[in-house]
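1. 3D, please:
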Amino acid sequence: MDELSYLEEKCKTIRRHIIRMIGDAGGGHPGGSLSAVEIVTSLYFKVMRIDPQNPNWPERDRFIMSKGHASALLYAALAERGFFPIEDLATFRRPWGKLAGHPDMHKVAGVEMTTGSLGQGLSVANGMAIAAKYDGHNYRIYVLLGDGEIQEGQVWEAAMTAAHYKLDNITAFIDRNGLQIDGSTETVMRLEPLTDKWRSFGWHVIEIDGHNISAILNAVTEAQQVKGKPTVIIAKTIKGKGVSFMEGQVEWHGKAPTGELYTKAKMELGCE
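-> Coordinates of the predicted model:
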């Protein structure tokens, strides 16, 4: 199996985990988890230098799931990558389990930052990036932001900071699925012209199809070659990608499929 086929198959596996976790738990955020599968899969299974057997390795690359409600996606990737047993995914959102609705860095191996209060991930990435430069480390920090999330003012303060300090070891992804909990991002709080805004803040900007793995990998390679400024990759995605009745539907932002719809989702994704 070639590399691209391997990553595509891994995406299918991770989507199955997401649906099972959320469906069995009766709660979670399927829409924004499914929309970013290709991004997170590409990072964990191709791009990032990480060691699941040594999760605190000082030279590891860091990933921050700033949109912490998409925890099901992060947990699925971590389990598949070997940070903890895949069987543990069945404890998602259970009171006795470690896999809470939002990721906790003190409980789950491989989680770099406790997130869930939106808007904070890029600020944390700035701290990590500055520390790396001071300490002489060459690790990179990757951040996944929701497009609704970037309506938060702290994101833009962090964007200014990253550009000011020339943090070229940061690559941010924006999961640009166009929907947030209350509806369209352009109705709730208009983001466009998004590309021009990030450029005006001093960032190198790349726009891609967020479901195209080759485009994701090429964008990351480009970002790694940029010097003197951080890079943001605006990834056009589809909320609920992979499940027909969820795709592009805002009501699946934070609702678990039940009954016949849960069965249909599992069938479409090839769950056993």
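2. CA only for contacts and neighbour counts going forward, please
-> Noted.
3. which secondary structure elements does the helix or strand harbouring Gln154 contact?
-> Using DSSP states H and E, Gln154 sits within helix 153-164. The contact analysis (3 or more Cα pairs under 8 Å, 6 or more residues apart in numbering; DSSP states H and E) places helix 153-164 against helix 121-135.
4. starting at the chain centroid, how far to the helix it packs on?
-> Taking Cα atoms, centre = their mean, to the nearest Å, one finds helix 121-135 lying 18 Å from the centre of the chain it belongs to.
5. so the next helix or strand after it versus helix 153-164, what angle?
-> Downstream of helix 121-135, the next assigned helix or strand under DSSP H and E is strand 141-146. With axes from the mean of the first three to the mean of the last three Cα atoms, to 10 degrees defining the directions, strand 141-146 sits at 150 degrees from helix 153-164.
6. what sits up against strand 141-146?
-> Strand 141-146 has contacts (Cα atoms under 8 Å, 6 or more residues apart in numbering) with 32, 61-67, 121-122, 125, 128-129, 169-176.
7. here is a second sequence; please produce its structure as well for comparison:
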Amino acid sequence: MRHHALDMGEVQGQGYVGQALGAADMFAAVYADQLRFRAEDPDWEGRDRFLLSTGHYAIGHYAALAEAGIVPVSELATYGSDDSRLPMSGMSTYTPGMEISGGSLGHGLTIAVGTALGLRHRGSAARVFNFLSDGELDEGSTWEAAMGAHHHRLGHLTAMVDINALQADGKTDTVLRTEPVADKWAACGWFVQRVDGNDVPALLAAFDAAAAQAAPEGVPSVILCDTRVGKGVPLLEEREKAHFMRIEENEWQICREQLAAGYQGEGK
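-> Sure thing, here's the model as predicted:
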């Protein structure tokens, strides 16, 4: 999936590659281990819903959709191009498997609450997963939705927050401090876990714990995932301006080589 993100980024020469690399383990854990779906029928009524609040993370989501067989891997080469089904920001009207259109942050959890309520009223056993970012926790609507999920006892709702400590205007703690963030979610009545979002076994254990207590009526779950922007590619991990990366033409192959070396145990 990280290689897919680099390939897509090279199509445009820039983009939200750092977030895709950092959150790849989160996407992989959900799609490989938790989400019920049918690749040949993305609109299957019995599917679990995965809602991407952070529309600019679509590059990472597309990599997951490709590995899940929902989008052909060959189609990733059209990322961000005219008439592509894979625009730079997620659009539900274009992309199979994309449940909502992302743009302005702060809407995703609200939509997830409504989706979970609707599924429960219809007697569906489907779960709802909502991917958020730490910058999105600046938005008041997110916390209104968090309180609403507890009020309505949406035990089949799981939120996953990418805490990479960076947003468009700079470091998250200098824009608006949200720590102690785990305490805030707990105060809203959620089952809270915090893990290293780049530690796959830790992620799987956290998702299993959330699944074990999931129910149409119960306590909603949130998994706070500390990640590193550009994870797996040292060249990008150290980049100061990493929210929207511009990567030079000669750097893409270096990124691939560093990524491959890390998985062979020859680097970090």
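8. re the thing from before, out of the contacts of strand 141-146 of the first structure, which are inside helices?
-> In helices, judged by DSSP state H, the following of these are found: Gly32, Gly121, Leu122, Ala125, Met128, Ala129.
9. excluding chain neighbours, what is closest to the fifth one?
-> The reference is to Met128 of the first structure. Computed as Cα to Cα, 6 or more residues apart in numbering, the closest residue to Met128 of the first structure that is not its neighbour in sequence is Ile141, at 7.3 Å.
10. now the second one
-> Once flanking residues are discounted, Gly121 of the first structure sits nearest to Ser66: 4.4 Å by Cα to Cα, 6+ apart.
11. Ala145 of the second structure versus the residue mapped onto the residue nearest to Met128 of the first structure from the second structure, what's the distance?
-> Residue mapping for Ile141 of the first structure onto the second structure gives Val128, with TM-score structural alignment as the criterion. Remark: distance between Val128 of the second structure and Ala145 of the second structure (Cα to Cα, to the nearest Å) = 14 Å.
12. same check on Pro72 of the second structure?
-> 34 Å.
13. who's in contact with the aligned residue in the first structure for Ala165 of the second structure?
-> Counting by TM-score structural alignment, Ala165 of the second structure corresponds to Gly178 in the first structure. For Gly178 of the first structure, the contact set (Cα under 8 Å, 6+ apart) comprises Asp147, Gly148, Ser184, Thr185, Glu186, Ile238, Lys239.
14. please redo it, this time with the cut-off set to 7 Å
-> By Cα atoms under 7 Å, 6 or more residues apart in numbering, the contact set of Gly178 of the first structure is Asp147, Ser184, Thr185.
15. gap between it and Arg190 of the first structure?
-> 10 Å.
16. equivalent analysis for Ile64 of the first structure, please.
-> Taking Cα to Cα, one finds Ile64 of the first structure at 25 Å from Arg190 of the first structure.
17. okay, these two: which has more neighbours?
-> Neighbour count, other Cα atoms under 10 Å: between Ile64 of the first structure and Arg190, Ile64 has more, with 23 against 12.
18. excluding its backbone neighbours, what's nearest the alignment partner in the second structure of that one?
-> In the second structure, the residue matched to Ile64 of the first structure (TM-score structural alignment) is Leu51. In this structure, Leu51 of the second structure finds its nearest non-sequential neighbour in Asn130, 4.8 Å apart by Cα to Cα, 6+ apart.
19. can you get me a residue count around that neighbour?
-> Residues near Asn130 of the second structure, counting by other Cα under 10 Å: 22.
20. can you map out the helices along the stretch 151-272 of the first structure?
-> 153-164, 185-188, 194-200, 213-225, 259-269 (DSSP state H, counting those that start in this stretch).
21. no further questions, thank you.
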